[in-house]
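Q: got a structure for you, letters missing:
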């Protein structure tokens, strides 16, 4: 099962700190001033000014990491549990998929960015009309000449939001012969969606091998 930890977790802490820097500067100033005045010690002021943003950022970004890891666990269990024999599965932050090679069934689930989950949906591979991997492009902001810190932070936030939106829309798009659900979207990394095209190819032509237990695909490197 996927889990955010190590290098990826540190990247999330850093990106969150950079994106919320104006807020953390304000929080640090207030916390440092309050502690400095209360304890009548300017050394404490500087400790609060620098330390409190780091602590609060760690708490906020850790909560997001925990939410993502909980989503991984819940969605992987939800999609594999809906199939008689789940052979392969994958989870993104906002979606998951599993396939049953023997019965040619597919189970999917999705979530919004607040991690509110929809009910899993199961369909037979015979209903698949088309499928593709897709990652939308996005524009980035850059400065010309010298700019102040606030302008740079504003551009950073715009770039991070554009990247996050593209990430949330990247994954597998599956067209179905189903009036109630003509298209299914499964969010995952584009590189992983590209590899899942092979799973669908083999599932549809009957050459997908069964597994003794559900296997995360592609395997984590």
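A: Good, I have the coordinates. Owing to the predicted nature of the structure, the values given are computational and were not obtained by experimental measurement.

Q: use CA for all of it now, contacts and neighbours both
A: Will do.

Q: Whichever strand or helix holds residue 56 packs against which elements?
A: Applying DSSP states H and E as the criterion places residue 56 in helix 42-81. Helix 42-81 sits against helix 6-19, helix 21-39, strand 88-91, strand 95-100, strand 105-110, with contacts defined as 3 or more CA pairs under 8 Å, 6 or more residues apart in numbering; DSSP states H and E.

Q: helices or strands next to the helix or strand that the last one is followed by in the packing?
A: Counting by DSSP H and E, the element after strand 105-110 in chain order, helix or strand, is strand 121-124. The criterion is 3+ CA pairs under 8 Å, 6+ apart, and the helices and strands that strand 121-124 contacts are strand 105-110.

Q: got another, please set it beside the one above:
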């Protein structure tokens, strides 16, 4: 082999190596960005420091997207208002936005039901059936939990069988709605929530806040 051929071969090898190195460095250094300008615009509604744990699986030109919200520290995750706005933005050009996972902090059951039924939310809904003590039902402790909504609800229903009845009792990813009824005779205890709260002018059924700024929910106690 002539020196010219050897030189040309060396140049080709060096070029290939350079391309590989540049590609690796680019992928490591550059953060992943949405390849669709519309998706990028939707991400803009959430502050950059609040996007931790938010992952969207979407192929441009399709009508389906899957959104995963991993459990993260609360100061890093998007607020529920920001998440709702993000999903509403996606719905402008994506018909089916599926919520693969949810990160649910501890909250009264009624608040979770209202949040999951809000405009822009997708996936399973919770419906609270009126009964003899709606205060307890609306303020039963729910969460913290992370994962598929159906798995979260199934685990919660299983852990509160002494106090509530869920229909269906074991929801799946195909379940659209779970009806929750407070069982008569169930034992619950009133527990103060952490933090200080401002008493709302028009309290919702799941807002038990007294004049001292203390907020409460009920915990289901297993049958003895």
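A: Now that the structure is in, tell me what you want to look at. Since the model is a prediction, treat every value here as computed from it, not as a measurement.

Q: TM-score for these two?
A: Taking TM-score structural alignment, normalised by the length of structure 1 as the basis, the two superposed chains have a TM-score of 0.26; 101 aligned residues with a CA RMSD of 6.0 Å.

Q: if we can go back for a sec, return the set of buried residues in the helix holding residue 56 of structure 1.
A: 44-46, 48-50, 52-54, 57-58, 61-62, 64-65, 68-69, 71-72, 75-80 (16 or more other CA atoms under 10 Å).

Q: still on that earlier bit, among the helices and strands packed on helix 42-81 of structure 1, which is nearest residue 130 of structure 1?
A: With CA to CA as the criterion, residue 130 of structure 1 lies closest to strand 105-110 of the helices and strands packed on helix 42-81 of structure 1, at 14.1 Å.

Q: Just want the angle from that closest one to helix 42-81.
A: For strand 105-110 of structure 1 against helix 42-81, the angle between stretch directions is 150 degrees (axes from the mean of the first three to the mean of the last three CA atoms, to 10 degrees).

Q: other SSEs contacting strand 105-110 of structure 1?
A: Partner elements for strand 105-110 of structure 1 (3+ CA pairs under 8 Å, 6+ apart): helix 42-81, strand 95-100, strand 121-124, strand 183-187.

Q: Out of the ones you listed, flag the one nearest residue 166 of structure 1.
A: Using CA to CA, those put strand 183-187 closest to residue 166 of structure 1, at 10.5 Å.

Q: if we can go back for a sec, adding distance to residue 216 of structure 1 and mean neighbour count, write the helices and strands packed on helix 42-81 of structure 1 out as JSON lines.
A: Formatted as JSON lines, the helices and strands packed on helix 42-81 of structure 1 follow (distance: least, CA to CA, whole Å; neighbours: other CA atoms under 10 Å):
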{"stretch": "helix 6-19", "distance to residue 216 of structure 1": "18", "mean neighbour count": "15"}
{"stretch": "helix 21-39", "distance to residue 216 of structure 1": "36", "mean neighbour count": "17"}
{"stretch": "strand 88-91", "distance to residue 216 of structure 1": "5", "mean neighbour count": "26"}
{"stretch": "strand 95-100", "distance to residue 216 of structure 1": "9", "mean neighbour count": "29"}
{"stretch": "strand 105-110", "distance to residue 216 of structure 1": "14", "mean neighbour count": "24"}
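
Q: Perfect, that will be all.
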